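# give me a model of this one.
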Amino acid sequence: MTRIDRNNTDDHDEKAPAEPGRTVDLNQALLEGLGGVSGMVYTALPVIAFVTANAFCALPIAIGIAIGVGLVLTGWRIKRGERFSSAVGGLLGVVVAGGIAAWTGSASDFFVIGIWAALLCGVVTLISLLARRPLTGVVWNAVHGGGHPWREDRPTLLAHDIATLAATIVFAARFAVMQWLYLADATGTLALAKIAMGTPLTVLTVLVIIWSFRRSTKRLIGPAPAE
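Okay, here's the model as predicted:
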């Protein structure tokens, strides 16, 4: 199909060379944000520590051990040169989850934030699909100046439908499985589900999103001009 051309204005022509580079940077940022294998480990270790300790110790002690592991990991990540916000963000999540579990007195409530966050994200992405404004397309267009007719280009719109649907399915599956285990008070299995349905599924979803971003850039912006 024929690529949709941008408006031939001086402003657009001046900005064109920078667009593809910005997309590459965004793709890299999405992947780096996951943290790779180390990111999976950082996410899983406090959860494993909490569940293991909870099997042998009182709930407050298990929470303290999980937070202690989170503190060690945060210090290690900062020492390795990771961004302070990313390192502390993981610790903050463990502290809040532990606080909720301590407040309710239920070990399963350690996972309640992730469960309801999955539901919220799933609802948002589903609404964007039903409104024919898939969220990944809205984000792609905003990153590239907000002036591209991405919804009028059917292959581009389809790519973002697929990417946003993939995210919706992951969020819905995560909520359904973890909520069922939460209601069954299966804390150990809930921890396994959180790990298995966390970073691995997120990586797959991000790969689909990156594909949709690259497809959009190729059709609506085109390759960077040769220097």
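# could you use CA atoms for every contact and neighbour count after this?
Fine.
# mind listing what the most centrally placed residue in the chain touches?
In the chain, the residue lying closest to the centroid (CA atoms, centre = their mean) is residue 202, at 5.9 Å. Each residue near residue 202 by CA atoms under 8 Å, 6 or more residues apart in numbering is listed here: residue 170.
# top helix in the protein by residue count?
helix 154-183 (DSSP state H).
# can you name the next helix or strand after that helix?
helix 187-196 (DSSP states H and E).
# packing partners of that following helix?
helix 36-56, helix 154-183 (3 or more CA pairs under 8 Å, 6 or more residues apart in numbering; DSSP states H and E).
# and residue 143, how far is that from residue 188?
41 Å (CA to CA, to the nearest Å).
# just residue 52 next, same as before
Taken as CA to CA, the span from residue 52 to residue 188 is 8 Å.
# same question, residue 116
Taken as CA to CA, the span from residue 116 to residue 188 is 19 Å.
# between residue 143 and residue 188, who's got more neighbours?
Shown here are residue 143 and residue 188; by other CA atoms under 10 Å, residue 188 has more neighbours (18 against 13).
# surely that one meets residue 51?
Yes - assessed by CA atoms under 8 Å, residue 188 is found in contact with residue 51 at 6.2 Å.
# C-terminal to the helix or strand hosting residue 62, what's the next element?
Using DSSP H and E, residue 62 sits within helix 59-79. The helix or strand immediately downstream of helix 59-79 is helix 84-104, counting by DSSP H and E.
# show me what whichever helix or strand comes after that next one is packed up against.
Later in the chain than helix 84-104, the nearest helix or strand by DSSP H and E is helix 112-130. Packing partners of helix 112-130 (3+ CA pairs under 8 Å, 6+ apart): helix 135-143, helix 154-183.
# show me what counts as buried in helix 112-130.
112, 114, 115, 116, 118, 119, 121, 122, 125, 126, 128, 129 (16 or more other CA atoms under 10 Å).
# to compare against the first, here's another:
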Amino acid sequence: MSAADVTATHAAHDTVEAALRAQLSKALGGMRGIIEAAVPTIAFTAMWVGTSELKLSLIVSIATAVVLLLVRLVQRSTPQFVINSLIGIAIGAFFATRSGDAKDYFLPGILYNAVYAGAMLLSIVTRWPVLGFLIGSVTGDPTAWHKDPGLVRLCSKLTWLLMLPCLVRVLVQLPLYMFDQVVTLGLTKIALGWPLQVAALAAMVWVLARGRTPIQSTG
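Next up is the predicted model:
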């Protein structure tokens, strides 16, 4: 983050908590981002239920994501969230095509959530919670927050809340994957996707609403 960005952040928010709430809210991409992330999975699951054709289901899912991307480009709005979704779909399609098994469409997501949860847990155990670096982006110093035990505790709580959705997805979806429950995998991917992330964000915002830590530029 540049000095100008830090100055703008200071002007808009007078506490670390307020700045973090604003940045976390942006991370989801709003209601449109939530819908764009869910629609391709809904398309894949619906097509699989209707036809049991893996190739057709993959084509419809990818085509849906591409259409959403084109709409974003035509409207000249940020395509970030659609691109993220499209990359995930493409990786899932690659796995499923290689194995010929529809359940493998969901395997990359399960692995991603497992690795993400493991990395966040490690950051908490080592007392360098990943959310601390978001504070660093706000204050202009990536590591100064670590000198404040109160901020370390706050960031650990926030990182736990960020980690829980990933952990829940793995615990729910991995058994379904192992027992070849393709339709249920699709439904749980939708239900445990952005809705669960929104719930985690709401909990994080509630935690942040209780604090008043002044922003201090260290850059």
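# could I get the TM-score for this pair?
In this superposition the chains share a TM-score of 0.81, using TM-score structural alignment, normalised by the length of structure 2; 208 aligned residues with a CA RMSD of 2.8 Å.
# compare the helices and strands packed on helix 112-130 of structure 1 and give me the one nearest residue 79 of structure 1.
Nearest of those to residue 79 of structure 1, taken as CA to CA: helix 135-143 at 31.5 Å.
# that closest one vs structure 2, mean deviation?
Using mean CA distance after the TM-score superposition for structure 1, helix 135-143 of structure 1 ends up 2.2 Å from its aligned counterpart in structure 2, as a mean over the superposed pairs.
# how near is the residue mapped onto residue 196 of structure 2 from structure 1 to residue 171 of structure 1?
Residue 196 of structure 2 maps onto residue 201 in structure 1, with residues paired by TM-score structural alignment. Relative to residue 171 of structure 1, residue 201 of structure 1 is positioned 9 Å away (CA to CA).
# neighbour-wise, which of the two wins?
residue 171 (26 against 17).
# that older thread, can I get the helices and strands packed on helix 112-130 of structure 1 in a markdown table with distance to residue 71 of structure 1?
Shown next, in a markdown table, are those (distance: least, CA to CA, whole Å):
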| stretch | distance to residue 71 of structure 1 |
| --- | --- |
| helix 135-143 | 33 |
| helix 154-183 | 26 |
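# need the winner for burial among the ones you listed.
helix 154-183 (a mean of 20; mean count of other CA atoms under 10 Å).
# between the helix or strand harbouring residue 210 of structure 1 and helix 187-196, how many degrees?
Using DSSP H and E, residue 210 of structure 1 sits in helix 199-220. Inter-element angle recorded for helix 199-220 of structure 1 and helix 187-196: 30 degrees (by axes from the mean of the first three to the mean of the last three CA atoms, to 10 degrees).
# and helix 199-220 of structure 1, what's buried?
Buried residues in helix 199-220 of structure 1, counted by 16+ other CA under 10 Å: 199, 201-203, 205-217, 219-220.
# repeat for stretch 24-44 of structure 2
28-29, 33-34, 36-44.
# repeat that for stretch 76-89 of structure 2.
79, 81, 82, 83, 85, 86, 88, 89.
# show me what the last one aligns to in structure 1.
If I follow you right, that is residue 89 of structure 2. Here residue 89 of structure 2 is matched to residue 94 in structure 1, going by TM-score structural alignment.
# I'd assumed residue 44 was in contact with that match.
No - the pair residue 94 of structure 1 / residue 44 is not scored as a contact, 10.8 Å apart, by CA under 8 Å.
# quick one: residue 163 of structure 2 and residue 203 of structure 2, what's the gap?
Relative to residue 203 of structure 2, residue 163 of structure 2 is positioned 12 Å away (CA to CA).
# kindly report the same for residue 110 of structure 2.
Noted for residue 110 of structure 2: a distance of 23 Å to residue 203 of structure 2, by CA to CA.
# before we move on, what about residue 83 of structure 2?
27 Å.
# with residue 155 of structure 2 instead?
Taken as CA to CA, the span from residue 155 of structure 2 to residue 203 of structure 2 is 13 Å.
# got it, and residue 84 of structure 2?
Residue 84 of structure 2 sits 24 Å away from residue 203 of structure 2, taking CA to CA as the criterion.
# tell me the secondary structure at residue 151 of structure 1.
coil (DSSP: H, G, I helix; E, B strand; the rest coil).
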